[in-house]
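>>> just a sequence and a predicted model for now, questions to come.
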Amino acid sequence: MPISADRLDEEATAVLELQEGTQPYRVLRFLAENDDSAFTQTEIHEALDIKRGSVGAVLSRLEDRGLVRHRGRYWAVAEDDRLASYAAQSGSSSASTTDDYYDED
């Protein structure tokens, strides 16, 4: 059953999965946790052990959503309050899992 071309365009942007463990999630989390730096695709590939060709496709889809930005070869998390909040939550949730609640003085 065919669909309209408009629907095809709408669904293309909806396909990006930001669920934990997916490549877009991993790339966005990496960039958000390192929001004071910008990285090449090769550096992201090496840091996350994601196929180099996949990194470029993921970055393009994240850029289409306004979640990352780039200049030349370098990519960074977008300057967006929602992403700053995401980075803070990621950092605090990982810190809370390493807290030692049983050895309090």
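Cool, the structure landed. Numbers count the residues shown, from 1 in each chain.

>>> going forward, measure contacts and count neighbours with C-alpha atoms only.
Fine.

>>> need the longest helix for this structure.
Of all the segments assigned as helix in the chain under DSSP state H, the longest by residue count is helix 81-96.

>>> helices or strands next to that one in the packing?
Under the contact criterion of 3 or more C-alpha pairs under 8 Å, 6 or more residues apart in numbering; DSSP states H and E, helix 81-96 touches helix 23-33.

>>> and the helix it packs on with helix 81-96, angle?
For helix 23-33 against helix 81-96, the angle between stretch directions is 90 degrees (axes from the mean of the first three to the mean of the last three C-alpha atoms, to 10 degrees).

>>> one more to weigh against that first structure:
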Amino acid sequence: MCESQTDTERIAAFLHENDHRAWKMGTIAERLGLDTDTVSVILSRLKERGLVRHKSPYWAITDDNDQLRAAYRLHRHHAAADEQYGEERLEELRTDEMEEIQ
């Protein structure tokens, strides 16, 4: 596993590499050395994007391979742009005229 992976990437990769079964959130957190609250938030976000399935208390990677491929392509596109142009840091771009995000 690559050290530079984000927690989201680590969780998605773990579920994808272990797609033969579903996992409890606590087990995912333990296996990856992450805080349970962090894993909970990330899994919820991945579920909203259709990348994981949830049947309480178990989580698994989606079986929609097209959805996974599309998400991976988008992720790689953003990673390539970050490498080429540098990561965008909204706080550095903030001005007094900017509206607050709600």
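Sure thing, it's come through. In this text, all values refer to a predicted model and were calculated from it rather than measured experimentally.

>>> on that earlier part again, which parts of the longest helix of the first structure are buried?
Judged by neighbour count (16 or more other C-alpha atoms under 10 Å), helix 81-96 of the first structure contains these buried residues: L83, A84, Y86, A87.

>>> which of these lies closest to E33 of the first structure?
Of all those, the one sitting nearest E33 of the first structure is A87; the distance, using C-alpha to C-alpha, is 5.6 Å.

>>> how about the closest one, what does it touch?
Counting by C-alpha atoms under 8 Å, 6 or more residues apart in numbering, A87 of the first structure makes contact with R29, A32, E33.

>>> next one: the alignment partner in the second structure of the first one from Q84 of the second structure, what distance?
Under the alignment (TM-score structural alignment), R29 of the first structure pairs with A13 of the second structure. A13 of the second structure sits at a distance of 24 Å from Q84 of the second structure (criterion: C-alpha to C-alpha, to the nearest Å).

>>> next: K55 of the second structure.
Counting by C-alpha to C-alpha, the separation of K55 of the second structure from Q84 of the second structure is 40 Å.

>>> need the counterpart of S40 of the second structure in the first structure.
Match for S40 of the second structure (TM-score structural alignment): G56.

>>> contacting residues around its match?
Taking C-alpha under 8 Å, 6+ apart as the definition of contact, the neighbours of G56 of the first structure are Q41.
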